[in-house]
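1. predicted model and sequence follow; I will ask about them next.
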Amino acid sequence: MAARNLAAVLHGKDDLRLEEIAVPEPGENEVQLSMGSVGICGSDIKYWAYGQCGRFKLTDPMIIGHEGSGVVTKVGPGVKHLAVGDRVAIEPGVPCRTCELCKEGKYNLCPEVRFCATPPIDGNLSRFYVHAADFCFKLPDTLSMEEGAMVEPLAVCVYGCQRGGVTLGSRVLICGAGPVGIMAMMVAKALGASAVCITDIDNTRLSAARSLGADHVLKVTTGDCEALAGVIQDTLGCHPHVTLECSGSDQSLTTGIHATRPGGSVVLIGRGSMQPAIPIVLAATKEVDIKGVFRYANCYPKAISLLESGKVDVKPLITHRFNLMDSVKAFEAAKDRNSGAIKVMINC
């Protein structure tokens, strides 16, 4: 009997449908994958809830999902490092590989990059999926398919810590205790940060952050960014060397600029408004470097190594699990703050 393929197709705002599609065949340097697990990201929720994420807008039906793992079921011509049966984590962005940015190793900034579930490119929340073989990374036997799906958001955190220069002895502020914020905390600690303070408006997420290794947690109850920066300084015992903004809140970005020590770095991992009002002159006079993060580059092997070594454990972050047929319920749980969800995983 021929294999059947089922996919979660987003047609528009609040319109996610399960549809049968053709089973894709691998081309040159591609592999066909039987998808294992796919995590729901904040960007997926934005496409589902609003029909857009930042500057990217949904114009045609699109298969959702980009945090994925799978098992190789077919190998296309030219593939040498993978074989049928290999379990892999899927790096969802495939660049042109030939432009100046790609050759400099900054392939995440390639203008021709094709990224899963970024319009108009289909994602991988389906039973079968085809992907570039050189952007599929073998999973150690000790890691589950769910952990393989978590490599994608973990890579974001690895890249963010690299951009911020987190190192031995760093004191780090993390704004936002969602899955990315908590994983950023874990990565910072693995890199040798001596103290990490994480902020959020949600007590449940702060409790999770504390239980998973945060040195300090602070509930945000004020809109006075300068006053909050003072509390952060008192909590850490000094100004943070690095602030990782993971909440997507303009207020948190402003707080980070006030809190970060002169000569430090503020890294934008979360996505706030397109034109936030921030104290840029203050940042300039403090020589605080404001750095952007756009996905990641060359971080998958490092993320997998962190998981394999046990220095980072993402399993406690997976709070809700659904099967592919219940994808709509999975998205509803991921969006609902009252659900207590940190990371929602769909097993295909």
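-> Sure, I can see it. Numbering: from 1, shown residues only.

2. please count neighbours and contacts with C-alpha atoms only from this point.
-> Will do.

3. wait, a strand at P24?
-> No - using DSSP: H, G, I helix; E, B strand; the rest coil, the assignment for P24 is coil, not a strand.

4. ok, second structure coming up, stack it against the first:
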Amino acid sequence: MDILSKKPVNLAVHTSPDHDLRLVECEIPDIGQNDCLVHVRASGICGSDVHFWKHGRIGPMVVTGDYGLGHESAGVVLKVGGSVTRFKPGDRVALECGVPCSKPTCFYCRTGRYNACPDVVFFSTPPYNGVLRRYHAHPEAWIHKLPDHVSFEEGSLVEPLSVALAGIDRSGLRLADPLVICGAGPIGLTSLLAANAAGAEPIVITDLDEGRLAKAKELIPRVRTVLVEKGQDSKTIAARIVEQLGQEAKLVLECTGVESSIHSGIYATRFGGSVFVIGVGKDFQNIPFMHLSANEIDLKFQYRYHDVYPKAISLVAAGMIDLKPLVSHRFKLEEGVEAFKAASTPAARAIKVQILDE
């Protein structure tokens, strides 16, 4: 008996402009000639999923109707379209959920920066439903094979790792660069893992939560930590960061998007250094303009990623980056609502919540 016969109901986790959260039954999708039908076995809950549920928007991306969540997923191919050549039923795969137009007339697709494609279909970004569902049809070109020894959970974590690796690439991090990471959430911790593999030294990571800083030390024992106190002046926090680092930072990876945290990172940066913002924050923010200018500090930003998934999978497969300790909570697909509550409740002390389907 195949999985479609055993589990004929395509469950998914949806929200709406009313900020509700519920399990829904969807149609099992038909596949096109270039698509694969995937049984999604593991999905991580991203902060953006929680944000769309709680707030209904991120910048110009607004929830306007019934809307499916999730874009960190891995699973098993069940069926393939007639033109698919790279996959067969039974293959274990990770899903890259940003599908650009790939038209030769698209400047960004043609030049390899497909993350900027204006016609991208990014699953779980309104108006496109996410992949946090049992069965999902996905284009062959945006599916990546997982080695047998890489678990589905690790495969789903390739997505946040790709965000971190894109940040490492664009930031220009080099061996023995003194580095500060602001924020020890999932992106901050994956950035720590990536920066460690890239050879940054020394490294300081900051957070408001002692538990998350403890997790950072568990992952990378040599990392130095700074516990941020609410209400503390940004320059005071920056001085504590510099004291722990033993010098001003050449590079800051800002993984929170919080204005005060960005300020602390800027003040902790050396003349000619860089502050690289990976986190998502408010639409409009103030910055210490003259401090940046007088110290020739570059302030840079990142939007998603491109051409990173194969690299991320190879690093995990080789054992150079271990993602397994990031998973703090596991729920069945049928418990999807409870999973989101855990991911959004500080008392749950979640790092990465996984939703699994056997």
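-> All right, it came through fine. Bear in mind that the values here come from a model prediction, so they are computed numbers and not experimental data.

5. TM value for the aligned chains?
-> Here the TM-score for the pair of chains, by TM-score structural alignment, normalised by the length of the first structure, is 0.97; 348 aligned residues with a CA RMSD of 1.2 Å.

6. strands along the stretch 251-358 of the second structure, start to end?
-> Listed in chain order, the strands found in the stretch 251-358 of the second structure under DSSP state E, counting those that start in this stretch are 269-277, 298-301, 327-332, 352-356.

7. how much does the third one stray from the first structure?
-> Read it as strand 327-332 of the second structure. Here the mean offset of strand 327-332 of the second structure against the first structure after fitting is 0.4 Å, by mean CA distance after the TM-score superposition for the first structure.

8. which residue is the nearest non-sequential neighbour of the equivalent of R271 of the first structure over in the second structure?
-> Using TM-score structural alignment as the criterion, R271 of the first structure maps onto V280 of the second structure. Distance criterion CA to CA, 6 or more residues apart in numbering; nearest residue to V280 of the second structure, sequence neighbours excluded, is G257 at 4.6 Å.

9. isn't F87 of the second structure right up against G81?
-> No - assessed by CA atoms under 8 Å, F87 of the second structure is found out of contact with G81, at 9.7 Å.

10. okay, and the common contacts of these two?
-> Residues touching both F87 of the second structure and G81 comprise C36, with contact defined as CA atoms under 8 Å, 6 or more residues apart in numbering.

11. so what's the match of R271 of the first structure up against?
-> Counting by CA under 8 Å, 6+ apart, V280 of the second structure touches 255-258.

12. buried stuff in stretch 16-32 of the second structure?
-> By neighbour count with 16 or more other CA atoms under 10 Å, stretch 16-32 of the second structure contains the buried residues 16-17, 21, 23, 28, 31-32.

13. what's the longest helix in the second structure?
-> helix 152-171 (DSSP state H).

14. which other helices and strands does that one contact?
-> With contacts taken as 3 or more CA pairs under 8 Å, 6 or more residues apart in numbering; DSSP states H and E, helix 152-171 of the second structure sits against strand 35-44, strand 72-80, strand 92-95, helix 186-198, strand 269-277, helix 309-317.

15. next one: the shortest one to chain centre, how far?
-> Spelled out, that is strand 92-95 of the second structure. Centre-to-centre, strand 92-95 of the second structure and its host chain are 16 Å apart (CA atoms, centre = their mean, to the nearest Å).
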